[in-house]
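Novice: Pasting the sequence and the predicted coordinates here, then a few questions.
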Amino acid sequence: MSRVVDLWLRRDKTRTARYGKGLRWQAVWTDGRGGELKESHRTKDAAQAWIQEQDDKRRQGFTPGGPRVTVTEAGQRWLTARVGWEAKTRHEVEATWEKRIQPRFGDRLVDQVTRDDLRAWVAAMQSEGLSARTIDTYFGRVVALFSWCVAEKMLPASPATGIELPKARKRPQLFLQVAEFWALHGAMSAHYQDALWLDVTTGLRPGEVWELRGRDVGVRRRRLRVERAVTEVDGKLVIGSTKTGEPREVPLLDDVETMLQERAERAGPDGLLFPTARGSQVRVTNFNTQYWTKAVERAGLPAGLRMYDLRHTAASWAIRSGASVLSVQRMLGHATPTETLNTYAHLFEDELDQVSKGIRVMLDRHKTATGSADAA
């Protein structure tokens, strides 16, 4: 039976040989089958709390007194287990691990990292001047690590849940009007104008545009298959799957389909549809510096406009044309309709007035038709 033993005084209140030396209260936890764990504490309450903790661990499927691992050991196992990460994601997470997480917590046992430790880490990053968005990214990786530790029975619960973080300001979404897009299109190098026209009518991510190949065209009429994307990691181009890991088909305008078919015929099945002028893969950083920024400036558009904002523009145009949440989700390749709503809910709200107007028109037409029939 679990118990707390006074190491300083016997039951008759006489002093033991250990009186006044070391920690006074010894917690003795038993598993009911002869197994026993002991740990000394400064106070009786702390000893009793430790016994309760061992009981809780056992009820949750943990082995009290079982092997304990450091954050370094757990982190290495966690990184090895993440086989589904894209190359860019793995590079970014490993960089955070090496520069931020391991130096701060690596020597600690995973079950000794407390919520106060994590709050102090967040405060330290704030004092460095890191942005709220960056802190959120770094902390999200600690959340993932400790959640994995819980799943692997290293911890009964994660200390990273419920920690309040600095509020990050969302990057403003920029949407182009039709005239603004054509101004940008005209200011862009002729070599890349078709890429912009495709992007603003389909909402592809830039990395998806630059990795399109001849075999992606003509899978179905008025459809383009999107199943890969290119990204840059440590100066090297890496080709992987789309952000969600799932291929999708996006609808095409007739003239966009014709343009892609012509490019596919010239490129061949494995050739890039939108290579550089020298025929190589487009690097986003080079494209932005040499072409995009200059075209934005010549078109008189906001300096912060990104090629990614053509994706936002495509979404806004689709919504204004009457597309449903599900249709926009499928076009953009969002994982769920909820993600689409979270991103563009305000645009759907702008269309509510049109819904009521449409219902009014329908009712008036029915009333007119009924009135005419009655008069006859």
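Specialist: Looks like it arrived, so ask away. Numbers count the residues shown, from 1 in each chain.
Novice: use CA for all of it now, contacts and neighbours both
Specialist: Fine.
Novice: ok, now which ones touch residue 223?
Specialist: 217, 249, 250, 251, 252, 257 (CA atoms under 8 Å, 6 or more residues apart in numbering).
Novice: The same query, at a cut-off of 7 Å, please.
Specialist: 249, 250, 251, 252 (CA atoms under 7 Å, 6 or more residues apart in numbering).
Novice: What of residue 281?
Specialist: Taking CA under 7 Å, 6+ apart, one finds 210, 275 in contact with residue 281.
Novice: That one belongs to a helix, doesn't it?
Specialist: No. Assignment of residue 281 by DSSP: H, G, I helix; E, B strand; the rest coil gives coil, placing it outside any helix.
Novice: I'd like the distance between residue 230 and residue 213.
Specialist: Distance, residue 230 to residue 213, using CA to CA, to the nearest Å: 12 Å.
Novice: again but with residue 126, I slipped
Specialist: 44 Å.
Novice: So for the two, which sits in the more crowded spot?
Specialist: Between residue 126 and residue 213, counted using other CA atoms under 10 Å, the more crowded position is residue 213 (23 against 16).
Novice: helix/strand/coil for residue 40?
Specialist: Put simply, residue 40 is strand when judged by three-state DSSP.
Novice: this is the other structure I want to compare:
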Amino acid sequence: MRDKRNFDSDTPTTEGYIVESYLRPQWGETPLNEIAQGAVQDWVDDLKDGKLRRSKTVSAPPSPGYIHRIYSVFNVSIKAAVKAEVLDASPCVGIELPKRPKRPKPYMTTKDAELLGSTLRSDYKDAVDFGLETGLRPNELTGMHASQADEEARGFWVTDVYVRRKKVIRGYPKDKDARFIPATDKAWEIYERRTAGRDLTTGCGIPHSDGAKCRSALVFLTVRNRPMNQDTLGYQLRTKAQKLGTATKSPYSVRRGFATRGAEGGMNAFELADVMGHSDIKITQEYVQRTRRTGDRMRAALAQPAGESTPRRARLKVIKGRGTGRGIARSSHRFPSAPKKSEEDAS
């Protein structure tokens, strides 16, 4: 049973693949009221061990992270069945999922951006630099309209998203709530450069999912005045990195780069979550990557000068396990209220 969620996104395509490859082969012939908790746990364990019944298109056991994604699609459908009173209770209570290993994720540094920028076209270079200054999701960046810029507050409202596979503009971000991002000088300079000399009231030329008529231009266009999308941006980043012989970067590595820079500069998890549009700071923490500077901040907090190494004992032969600890102070940061839109500006 499918839940009644919004489908103005690329998510249904991904979830459709999961349903056909993992859910339907296992549960397609089983009535919902006959799915027991033990059977669900066995299915999850079989996914982990690579013993699942699966379609011919699936060739290898899924990773722990992908098992969480598969299970999430199944669990959402079960919850929808319970809400619709098709089921009295959920068989998903108490299910143990495989632990997702924590590992460093690639992120874009300012040096990476400078190096790639030497080979990127100016339109893609500006998109990368802007993402590194704002932390926008790739589809938020490519869907940004000129009307989202707030000159008085010196920043940008995140409202519109470009759904690339459906080629439509959705009028709200992932968390379905507009947010404000204060602009750095560099971000505002890029915005002014990308919009200079253009008629910003002609509309974007892309259908809006709510059917409203658009009266604002997109900020980021290619040199051929076509809408930019995250697939072409990702292709440019991959090919240029290969040409330079450097580690491959993706559009989301730019977003992780913003989070890491923000944390290094002193923003706490609550401030970053506000700017990045996360409802849970645990998600924000996954974007922040460990760097030498974050270590220096910890050492400074413990009154050890940056760059000074910890004294080592002579002839130390046994090294015991290490642990880490993290603390977060609640932010008092506040953003200005969102401007009210007229019906004419609703797009």
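Specialist: Arrived safely. This structure is a prediction, so every number in the text was calculated from the model and none was measured.
Novice: between the contacts of residue 223 of structure 1, which is nearest residue 182 of structure 1?
Specialist: Looking at those and their distance to residue 182 of structure 1, the nearest is residue 252, at 18.3 Å (CA to CA).
Novice: which residues sit in contact with the closest one?
Specialist: Applying CA under 7 Å, 6+ apart, the residues near residue 252 of structure 1 are 222, 223, 224.
Novice: Tell me which helix or strand the counterpart of residue 354 of structure 1 in structure 2 sits in.
Specialist: Matched by TM-score structural alignment, residue 354 of structure 1 corresponds to residue 300 in structure 2. Element membership for residue 300 of structure 2 (DSSP states H and E) is helix 292-301.
Novice: Mind listing what's buried along that helix?
Specialist: By 16 or more other CA atoms under 10 Å, the buried positions in helix 292-301 of structure 2 come out as 294, 296, 297, 299.
Novice: My read is that the first one contacts residue 262, right?
Specialist: No. Using CA atoms under 7 Å as the test, residue 294 of structure 2 is too far from residue 262 to be in contact (10.7 Å).
Novice: any chance you could map the helices in the stretch 201-347 of structure 2?
Specialist: For the stretch 201-347 of structure 2, the helices defined by DSSP state H, counting those that start in this stretch cover 230-244, 251-264, 269-276, 281-287, 292-301.
Novice: and residue 89 of structure 2, which of those helices is closest to it?
Specialist: Nearest of the helices of the stretch 201-347 of structure 2 to residue 89 of structure 2, taken as CA to CA: helix 281-287 at 28.7 Å.
Novice: what's the average distance of the closest one to structure 1?
Specialist: Once the two models are superposed, helix 281-287 of structure 2 sits on average 3.7 Å from its counterpart in structure 1 (mean CA distance after the TM-score superposition for structure 1).
Novice: Any buried residues in that helix, and which?
Specialist: Applying a neighbour-count criterion of 16+ other CA under 10 Å, one finds 281, 284, 285, 287 buried in helix 281-287 of structure 2.
Novice: Residue 159 of structure 1: which of the contacts of residue 252 of structure 1 is nearest?
Specialist: residue 224 (45.4 Å).
Novice: Distance of the residue nearest the centre of structure 2 relative to residue 46 of structure 2?
Specialist: In structure 2, the C-alpha nearest the mean C-alpha coordinate belongs to residue 137, at 5.6 Å (CA atoms, centre = their mean). Per CA to CA, residue 137 of structure 2 is found 34 Å from residue 46 of structure 2.
Novice: now residue 4 of structure 2
Specialist: Separation of residue 4 of structure 2 from residue 46 of structure 2 (CA to CA): 29 Å.
Novice: More neighbours: those two, which one.
Specialist: Ranked by neighbour count (other CA under 10 Å), residue 4 of structure 2 and residue 46 place residue 46 first, with 14 against 8.
Novice: For that one, pull up the helix or strand it's in.
Specialist: Residue 46 of structure 2 is part of helix 37-49 when elements are defined by DSSP H and E.
Novice: Only the buried residues of that helix, if you could.
Specialist: By neighbour count on 16+ other CA under 10 Å, the buried set for helix 37-49 of structure 2 is 40, 41, 43, 44, 45, 47, 48.
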